[in-house]
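> Need coordinates for the below:
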Amino acid sequence: MAFDPTYSDPRSNTVFFERRELNQILRVYGRMVAAGEWRDYAIAGGAETAVFSIFRRTAEAPLYRIEKRPALARRQGAWAVVTQGGLIVRRGHELEQVLRVFDKGRLKVVE
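Next up is the predicted model:
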């Protein structure tokens, strides 16, 4: 039996954001860009995690990472907001609740 290169192994799927999730994230991102807090973003999908990284300046390390880890969905929750230093600011089962950490007055960037 020959190897079929068009066959995709179901176990090697990449984790990525669904359209609804990306819309929620981009809504918060747009609000923060309008406020002058953020300037750039990057999106990455991996075997275990999808990451939306937020930058103040393009050349710097990301200020925050919004991570989706489906393997943790039943435990702490699939969603997390992680700071530049690796501190988990918020974790939860619902993206909307996790994104509330960026509501006005809740989070202050310290330089």
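
> going forward, measure contacts between C-alpha atoms and count neighbours the same way
OK.

> What segments of the chain are strands?
With strands called from DSSP state E, the chain shows them at 40-45, 50-55, 64-68, 79-83, 88-92.

> Turn those into a markdown table, including distance to Lys108 and mean neighbour count.
Shown next, in a markdown table, are those (distance: least, CA to CA, whole Å; neighbours: other CA atoms under 10 Å):
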| stretch | distance to Lys108 | mean neighbour count |
| --- | --- | --- |
| strand 40-45 | 18 | 15 |
| strand 50-55 | 15 | 21 |
| strand 64-68 | 12 | 23 |
| strand 79-83 | 12 | 22 |
| strand 88-92 | 12 | 16 |
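
> now the other sequence, so there's something to compare against:
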Amino acid sequence: MNVVTPTPFPRASTPEQVSFDRAELGAILAVYGRMVAAGEWRDYGISCLREIAVFSIFRRTAEHPLYRIEKRPRLRSRQGMYAVIGMDGQILKRGHDLKTVLRVLEKALIRPVD
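Down below sits the predicted model:
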């Protein structure tokens, strides 16, 4: 007869957490680095929650984010799981491919030369 002894510290089921993988962070940080070099952005924050991962971009630390890059895996089969959202909450671009979605941020680097 097998007797199972209870463990003193049962493993609690941890909620699944959404995060950016290495390739996604590489693409985001490439755009972020160019904008920092141009003097447009100065700080960022990353939040990994149960249903969403957010990369927030700030001009200064004590502000609301200029842009939020969101990853929502539940929207993978619909509009796409990546989105760039502006300061006012408007979705600037949404899609299935992160590099394509990030192009909306690179348009801010293109300026007319005087």
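
> Output the strands of the first structure as JSON lines; include the columns distance to Asp9 of the first structure.
Formatted as JSON lines, those follow (distance: least, CA to CA, whole Å):
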{"stretch": "strand 40-45", "distance to Asp9 of the first structure": "17"}
{"stretch": "strand 50-55", "distance to Asp9 of the first structure": "19"}
{"stretch": "strand 64-68", "distance to Asp9 of the first structure": "21"}
{"stretch": "strand 79-83", "distance to Asp9 of the first structure": "26"}
{"stretch": "strand 88-92", "distance to Asp9 of the first structure": "30"}
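
> quick one: which of the ones you listed is nearest Asn23 of the first structure?
strand 50-55 (12.0 Å; CA to CA).

> Which stretch of the second structure lines up against the closest one?
Using TM-score structural alignment, strand 50-55 of the first structure corresponds to residues 53-58 of the second structure.

> Quick one: average offset of that stretch versus the first structure, please.
Mean deviation of stretch 53-58 of the second structure relative to the first structure after superposition (mean CA distance after the TM-score superposition for the first structure): 0.1 Å.

> and the corresponding residue of the first structure for Leu29 of the second structure, how many neighbours?
In the first structure, Leu29 of the second structure lines up with Leu26, judged by TM-score structural alignment. Number of residues near Leu26 of the first structure (other CA atoms under 10 Å) recorded here: 14.

> just so I have it, where are all the helices in the first structure?
With helices called from DSSP state H, the first structure shows them at 19-34, 95-99.

> how far apart are the longest one and its match in the second structure?
Just to be clear, that refers to helix 19-34 of the first structure. Relative to the second structure, helix 19-34 of the first structure is 0.3 Å off (mean CA distance after the TM-score superposition for the first structure).

> Quickly note the distance from the match of Leu29 of the second structure to Ala42 of the first structure.
The gap separating Leu26 of the first structure from Ala42 of the first structure is 11 Å, by CA to CA, to the nearest Å.

> Can you name the residues in contact with the match of strand 50-55 of the first structure?
With contact meaning CA atoms under 8 Å, 6 or more residues apart in numbering, stretch 53-58 of the second structure is reached by 18-20, 41-48, 64-72.
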